[in-house]
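**Student:** curious how this folds, go ahead:
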Amino acid sequence: MNKLAYPRELRLLTPEHFSAVFQQPHRAGSPHLTILARNNPLGHPRLGQAVPKKQIKLAVDRNRFKRVVRESFRLRQHQLPAKDFVVIAKKSANNLSNQALRDELDKLWQRLSRPPRKKRSSR
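**Tutor:** Take a look at the predicted model:
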């Protein structure tokens, strides 16, 4: 089997999978998109996408965004921790070129791959 495939097991498919990520997620964001992440017990990462019509109007643009996100995830899946990720598009994501979107995603994947920082205790 191809190591860089994007099989069904690597996707968030049900509303329950998505809602689990939305409860107490780790966040990484930019002006163009936000990625929410939550640990999963499966031993491999999974991807879900939320690209609302309100943010990106045309279907062709929503599909382009999703295609670039899927490809970025597919190529980085073996470097990512065992977490469920949900990528959420913002309005300005539509203005990015494919390469700029890939660069943005790479930064956010890297940020979410690091262990979370300890919260400072308040006095």
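**Student:** use CA for all of it now, contacts and neighbours both
**Tutor:** Fine.
**Student:** can you pull out the strands in this structure?
**Tutor:** Applying DSSP state E to the chain gives strands spanning 26-29, 33-39, 46-50, 83-89.
**Student:** please identify the most buried of those.
**Tutor:** Ranked by mean neighbour count under mean count of other Cα atoms under 10 Å, the strands of the chain are led by strand 83-89, which reaches a mean of 23.
**Student:** before we compare anything, build this one as well:
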Amino acid sequence: MTSARFPRSARVRAKPDFDRIFQHGRRVALPVLALHWQSSQDAPRLGLAVSRKVDPHAVGRNRIKRVLRDTFRHLRAELAAGDYVVVARSPAARADSAELAAALRGLLQRCGALAPAALPLSPATGTMPAASPSVPTPDSGRG
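**Tutor:** Have a look, this model is predicted:
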């Protein structure tokens, strides 16, 4: 089992790194979050950008960052190598923790860094339900 820690080496911290990812990386977005990423040979790293425009209160910005870091930390072993920068948007301030985590997971799947979650298997063998026998209606005998 891999460690679930989130060490400094797993963070995008330097301004030149952020600039490189924003300029040369690719981008996918949702109303809540935008994800900029650039593949590399190194282990996955996360950078966060949560401005005062998203939430003027530090407590709110820190909550968003804490949820995103925790979600990334749990997914890190499954991610493709590269640098990922998540930019929070204004609706993120009103989103609860589960919505933020789901948004990040969805963006990582859309960019191809994370395999899609397996769908539950259906117990039915066919693709359509069996047809029910037709019941004659009172009008069906008249012509």
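**Student:** thinking again about what came up before, residue 6 of the first structure: which of the strands of the first structure is closest?
**Tutor:** For residue 6 of the first structure, the closest of those is strand 46-50, at 9.7 Å, according to Cα to Cα.
**Student:** so the closest one matches what in the second structure?
**Tutor:** Under the alignment (TM-score structural alignment), strand 46-50 of the first structure falls on residues 45-49 in the second structure.
**Student:** need the residues that contact that stretch.
**Tutor:** 9-13, 18, 65, 69, 72, 82-88 (Cα atoms under 8 Å, 6 or more residues apart in numbering).
**Student:** just give the nearest non-adjacent residue to residue 53 of the second structure, would you?
**Tutor:** Distances taken as Cα to Cα, 6 or more residues apart in numbering place residue 90 nearest to residue 53 of the second structure, at 6.8 Å, with adjacent residues excluded.
**Student:** residue contacts, the one you found?
**Tutor:** 32, 53-55.
**Student:** just the buried residues out of those residues, in PyMOL syntax.
**Tutor:** This is how PyMOL selects the buried members of the contacts of residue 90 of the second structure, with burial counted by 16 or more other Cα atoms under 10 Å:
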select buried, resi 32+54+55
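**Student:** now, the contacts of residue 90 of the second structure that are in helices?
**Tutor:** Judged by DSSP state H, the contacts of residue 90 of the second structure include no members of helices.
**Student:** outside of the longest helix along the first structure, which residues touch it?
**Tutor:** In the first structure, ranked by residue count with DSSP H as the criterion, the top helix is helix 59-76. With contact meaning Cα under 8 Å, 6+ apart, helix 59-76 of the first structure is reached by 4-6, 47, 49, 51, 53, 56, 87, 93-94, 98, 101-102, 105-106.
**Student:** need the strands of the first structure in TSV with distance to residue 62 of the first structure, can you?
**Tutor:** Below are the strands of the first structure laid out as TSV (distance: least, Cα to Cα, whole Å):
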stretch	distance to residue 62 of the first structure
strand 26-29	19
strand 33-39	13
strand 46-50	10
strand 83-89	9
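**Student:** which one, of those strands, ends up nearest to residue 110 of the first structure?
**Tutor:** Nearest of the strands of the first structure (Cα to Cα): strand 26-29, 9.6 Å.
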